[in-house]
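J.: can you look at this prediction? I've put the sequence above it.
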Amino acid sequence: MSLFTRYQLGDLTLPNRVVMAPMTRVRAAASGLATSAMATYYAQRATAGLIVSEGVQPSLIGQSNPGTPGLHTDEQVAAWRPVTSAVHANGGRIFAQLMHGGRVSHPDTTGFQPVGPSAVPAVGDVFTPTGPQPAPMPRALDTAEVPEHSASYAEAARRAIGAGFDGVELHGANGYLISQFLSSNANLRTDRYGGSVAGRIRFAVEATAATVEAVGAARTGIRLSPGATFWGVRETDTLELYTALLTELARLQVAYVHLEATVDEDVVVELRRAWPGTLIMNPSLPMGAKQAGRTEADHWLDLGADLISFGRAFLANPDLVERLRNALPIAPVDEATFYQGGDEGYLTYPAYQYTS
C-alpha cells in the first residue's frame, strides 16, 4: 500500500490517500458566507484525495470564532455552492467539517451566552471581534435541550449536501462541544449525558446517528483527539472511553474516523484494532512543533491507517500531493498569515517551480 494508491471511500474513489485536514482560516464574509477567495483556495488544493473544509458552524450559537463560515441559513448554502463547484471542476472531493464550539465561544461573537455540558469555562482566551478575551462561563444545557444541539449537526449536514459537499465530518476533537461531552472535567453532568463512559459518549453517538439518518453513513465521518487537553478538557480512561465510542460508531457504519496523534502511539494502535472501518490519521499535533511529511505518513500507513491527513503542509503547498510523490521540497508556512484575512498567505503560495 502506498500514499498514492487509490482508495474507495463510500461512493467516492479517491485517487490517492492524502487528505487535506480541516484548518480554520477566518476568511468568511459577514453572516458566515463563503467567498470567491475560498473557492480559489480549495480548488487550488483539489489534487488531494479528499479535502475536509475548515470548521463550519451548524448554528449561530455554535459559532466559535469570528470570520468563520456557517451552514445554517439558505444564504450560507448558496455561498458554498461556488466553492464545492470549483473543487469538483478541478477534479476534487470535499467534505464539510461541522464544528459546534460549545463553551469555546463568546457573546460578542454570537450574541448568546455559550452553552456546554456543564457550567465550567474553557481555559484560555477566545477570539472575539475586538480581540482575545477570557473564555466566559457557559450555560449548562438542560437535559431536554441536548437533542436540539445534536440535531443541529444533522440539519447542517443536509444543508452541506444541498451546497454540493460530498459529505460531512463532525468535529469531535480539540475541546469543542462533542469533545466537551466526552471530557471528565468539562462534563460534570449526573444525567444520561454524563458520569459513566456510556453517558459521556452519548452526545457524540446521538449527533453522529442523527447525521447518518440525515445524509447517510457513507457521507458521514467524525474527527477525534483522544487524550487531548485543548481548551482545558481532560479525559479519564481514554482507551476505555474511545473504544466504547468506536464500537458505537462501527454500529452506525460511518464512512471514517479521523484521529489526531494526541495520545501515545500504542493507544492509537489499540483504537485501530477497535475500529473496523476507514481510518484517517493525522500524524502531528494541531499547532505542534513538528509538521508531518512523507516519513510520518508512511509510518502510520504501516501501523494500519488507510488515509493520512496533512494540515499546515497544505497551506503553503497547494500541490502537496505532487511534492510528496516526487520528493520535492515542502515550502514553509507563514504563521503570521494564518488568521489575518485577505489573500496574502491564503492564495499566494505557488506550486513548485521546476527549473529546466
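T.: Yep, it's here.

J.: going forward, measure contacts and count neighbours with C-alpha atoms only.
T.: Fine.

J.: buried stuff in the longest helix along the chain?
T.: Longest helix in the chain by number of residues (criterion: DSSP state H): helix 197-215. Within helix 197-215, the residues that count as buried by 16 or more other C-alpha atoms under 10 Å are 197-212, 214-215.

J.: hmm, who's touching it?
T.: Here helix 197-215 makes contact (C-alpha atoms under 8 Å, 6 or more residues apart in numbering) with 146-147, 149-151, 153-155, 157-158, 161, 167, 170, 172, 178, 181-184, 187, 191-194, 217, 219-220, 222, 240-241, 244-245, 248-249, 252, 254.

J.: restricted to helices, list the residues you listed.
T.: 146-147, 149-151, 153-155, 157-158, 161, 178, 181-182, 240-241, 244-245, 248-249, 252.

J.: select only the buried ones of these in PyMOL?
T.: Remark: buried members of the ones in helices among the contacts of helix 197-215, expressed as a PyMOL selection using 16+ other C-alpha under 10 Å:
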select buried, resi 146+149+150+151+153+154+155+157+158+161+178+181+182+241+244+245+248+249+252
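
J.: show residues contacting stretch 18-28.
T.: Stretch 18-28 is contacted by residues 3-4, 34-35, 38, 45, 48-55, 65-69, 97, 280, 282, 307-311, 314, 321, 338-342 when judged by C-alpha under 8 Å, 6+ apart.

J.: mind running it again at 6 Å?
T.: For stretch 18-28, contacts defined as C-alpha atoms under 6 Å, 6 or more residues apart in numbering pick out 34, 48-54, 67-69, 308-311, 339, 341.

J.: what about L259, how many neighbours?
T.: Number of residues near L259 (other C-alpha atoms under 10 Å) recorded here: 25.

J.: I'd assumed it was in a strand, is it?
T.: Yes. Assessed with DSSP: H, G, I helix; E, B strand; the rest coil, L259 lies in a strand.

J.: which ones are touching it?
T.: Contacts of L259 (C-alpha under 6 Å, 6+ apart): R223, L224, S225, M281.

J.: can I get those residues in a markdown table with distance to R27?
T.: Below are the contacts of L259 laid out as a markdown table (distance: C-alpha to C-alpha, whole Å):
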| residue | distance to R27 |
| --- | --- |
| R223 | 22 |
| L224 | 25 |
| S225 | 25 |
| M281 | 26 |
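
J.: all helices of the stretch 1-150 of the chain, in order?
T.: 36-44, 74-89, 107-110, 146-162 (DSSP state H, counting those that start in this stretch).

J.: this is the comparison structure:
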Amino acid sequence: MNSNADRYIPSESRLFKPLRVGSFTLQNRIVFPPLTRLRSDDGHVPLPLMQKYYADRGSSPGTLVISEATAISHLEEGNWNNPGLVSDMQTEAWRKIIDAVHANGSFFFQQIWAMGRASNPDLLAARGFPYRSSSAVAMKGSAIVPKAMTENEILETIQDFVNTAKRAVSAGADGVEIHSAHGYLLDQFLTASVNQRTDKWGGSIENRARLTLEVVKAVVGAIGGERVAIRFSPYAGFQGSEKTDFRELYTYLITELKKMNVRFAYLSLVEATGDPGALIWNDKKIHQDKTLDFILEEWDNLSPVIVAGGYQPDTAARAVEEHYQKWDVMVAFGRHFIANPDLIFRIKNGIPLAQYNRPTFYNHKQWLGYNDYPFSQEFVEAHSHAVHPMIEQKEEAVVA
C-alpha cells in the first residue's frame, strides 16, 4: 500500500468528504478509534484528565470519537484503571467527557465490552468476582482456568450490555459500539478453540455466533439501530482469537445482522495488519494476503464501515480512493491520534505528524503520554479566537 500512495493528496481525497453515520453527518472520514489507556481511577471512574484527552481529539468539528472499551458491569472491569459505565459516578464522569466532545462539534460513541478470560484473575479474586469465559479454557501461558459461564450468567451479560447502552445514551453518547473482537468475551464465544460448549451457545457457527447476535438484537431494541455499531476482528490472533473458519463465521454473522432489517450506525473491522498482537508486541505485519473484501461485499454498504490497520495519511487516502472506492469507508488512526490531538487538522493542511512514545501508552492514571502531546502551532493560531478549541487543563490540577 505504498507504491502509488503519494499520488493521492489526503486533503483532496474522500477522507474529507462528508458521510452520513446513524443520525448525524461527519465532516471527515478519519476516526478516533477505541484505545485502552488506563487513565481511570482505582474505582474505574474516568479521571478529569480524560475530558481534555477526548475533547482535544474531537477538535475538528464533525469528527467521530469512539471511547476506549468500557465495562458493562463491575465484574467486567477486569484490569486496573480501565473504565466502567455502571455506577452513577462513572456515568457522570462520562457525561462530562461526552459534553466536552460535543462542545467541539464532534460526535461520540461509547465502545462497550465484557472481558471474560482476558481479565486479570488476581484482580477479580481480590474483588470477589468469578474468573469466567465461554468455556473452561485457559489463556495461553496461564495456569488459571476460567469457569464456563452458566446459562443465567450469559443472559445476565446480555442484559448488562443493554443497561450499559442505555446509560451511555442517557449520558449523551450518540451511540454505542459493541466489542466482539480481539479475544474478549463475545469473541471468546465466537472462537472454536476457546468455546467448547455443547449447549446452544457453542459448537456450530450458528451457536457460537448466538451471543453476539443476541446482544446486538437486545441493544438495538433498547436504543435503536442507528445508535448501534459492532466491531469484529476476523483475522486477529490476539489473546487466542485465531479462527480457522473465519470466512464462514463472519459471512454468517453479516448475513444475520442484515436479516434484522436495521440500518446500523456503522460496522468496525480490523484488518489483518491491525492485529494488536502484531502491532503492540513485535510490529510484524501478518496475513498481508488477507482482506476484508468478503465482508464488505456481503455488507453491501448497509451502513458505513470503519477499517483499522496501521494507516498513514497517504495510505489511508489511497485506500479510500482505490481499494475501498465502492464502499462507504472511514479510516481509524490509533497511535498517530495519540500523539496528534489535532491529527485531522494536520492531515488536511499537510502538517508533519508528531511521533508517538509507545512506552507511555499505558501509564496508569498519568498525564505523561496522554495529554502532553501539543497541538501544532498552525492549529493554535487558526483557533486563537475559538470558544471551544481545547480544554485548558493543567497537569497539576488533575487528581491521579
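T.: Looks like it arrived, so ask away. It should be emphasised that the depicted structure is a prediction, and the values quoted were computed from it without experimental measurement.

J.: what residue in structure 1 is paired with G334 of structure 2?
T.: Applying TM-score structural alignment, one finds that G334 of structure 2 aligns to G311 in structure 1.

J.: repeat for H102 of structure 2
T.: Counting by TM-score structural alignment, the partner of H102 of structure 2 is H88.

J.: counterpart of Q27 of structure 2 in structure 1?
T.: Aligned counterpart of Q27 of structure 2 in structure 1: P15 (TM-score structural alignment).

J.: how much space separates that match from L3 of structure 1?
T.: P15 of structure 1 sits 10 Å away from L3 of structure 1, going by C-alpha to C-alpha, to the nearest Å.

J.: between these two, which one's more packed in?
T.: Just comparing P15 of structure 1 and L3: by other C-alpha under 10 Å the higher neighbour count belongs to L3, 21 against 18.

J.: list the contacts for the counterpart of the more buried one in structure 2?
T.: Using TM-score structural alignment, the equivalent of L3 of structure 1 in structure 2 is L15. With contacts defined as C-alpha under 6 Å, 6+ apart, the neighbours of L15 of structure 2 are N28, R29.

J.: against structure 2, where does stretch 27-43 of structure 1 fall?
T.: Using TM-score structural alignment, stretch 27-43 of structure 1 lines up with residues 39-55 of structure 2.

J.: give the buried residues for that stretch.
T.: Buried residues in stretch 39-55 of structure 2 (16+ other C-alpha under 10 Å): 39-42, 44-55.

J.: which two of those residues have the greatest separation?
T.: Across the buried residues of stretch 39-55 of structure 2, the longest distance by C-alpha to C-alpha is 22.7 Å; it joins D42 and A55.

J.: what about A103 of structure 2, how many residues nearby?
T.: Neighbours of A103 of structure 2 using other C-alpha under 10 Å come to 19.

J.: also R167 of structure 2?
T.: R167 of structure 2 has 22 neighbours, counted by other C-alpha under 10 Å.

J.: aligned partner of it in structure 1?
T.: R167 of structure 2 maps onto R159 in structure 1, by TM-score structural alignment.

J.: hang on, T355 of structure 1 in a strand?
T.: No. Secondary structure of T355 of structure 1 (three-state DSSP): coil, not part of a strand.

J.: pull the number of nearby residues for it.
T.: When neighbours are counted by other C-alpha under 10 Å, T355 of structure 1 registers 4.

J.: same question for G102 of structure 1.
T.: 27.

J.: so what's the aligned partner of it in structure 2 up against?
T.: For G102 of structure 1, the aligned position in structure 2 is G116, judged by TM-score structural alignment. Listed by C-alpha under 6 Å, 6+ apart, the contact partners of G116 of structure 2 are R132, S133, L185.

J.: next, format those residues as TSV and append neighbour count.
T.: TSV is the format used below for the contacts of G116 of structure 2 (neighbours: other C-alpha atoms under 10 Å):
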residue	neighbour count
R132	26
S133	28
L185	26
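
J.: now do the strands in the stretch 201-350 of structure 2.
T.: Using DSSP state E, counting those that start in this stretch, the strands found in the stretch 201-350 of structure 2 span residues 228-232, 266-270, 305-308, 329-332.

J.: show me the contact partners of the last one.
T.: Spelled out, that is strand 329-332 of structure 2. By C-alpha under 6 Å, 6+ apart, strand 329-332 of structure 2 touches R29, I30, V31, F32, P33, P304, V305, I306, V307, A308.

J.: change it to 7 Å
T.: Applying C-alpha atoms under 7 Å, 6 or more residues apart in numbering, the contact partners of strand 329-332 of structure 2 are R29, I30, V31, F32, P33, P304, V305, I306, V307, A308, A316, V320.

J.: now do the third one
T.: Strand 305-308 of structure 2 has contacts (C-alpha under 7 Å, 6+ apart) with Y266, L267, S268, L269, V270, E271, G274, D328, V329, M330, V331, A332.

J.: quick one: what's aligned to the second one in structure 1?
T.: In structure 1, the residue paired with L267 of structure 2 according to TM-score structural alignment is V257.

J.: then G224 of structure 2?
T.: G224 of structure 2 maps onto G216 of structure 1 when the alignment is built from TM-score structural alignment.

J.: ok, R294 of structure 1 touching L324?
T.: Yes. Here R294 of structure 1 reaches L324: they are 6.2 Å apart, a contact under C-alpha atoms under 7 Å.
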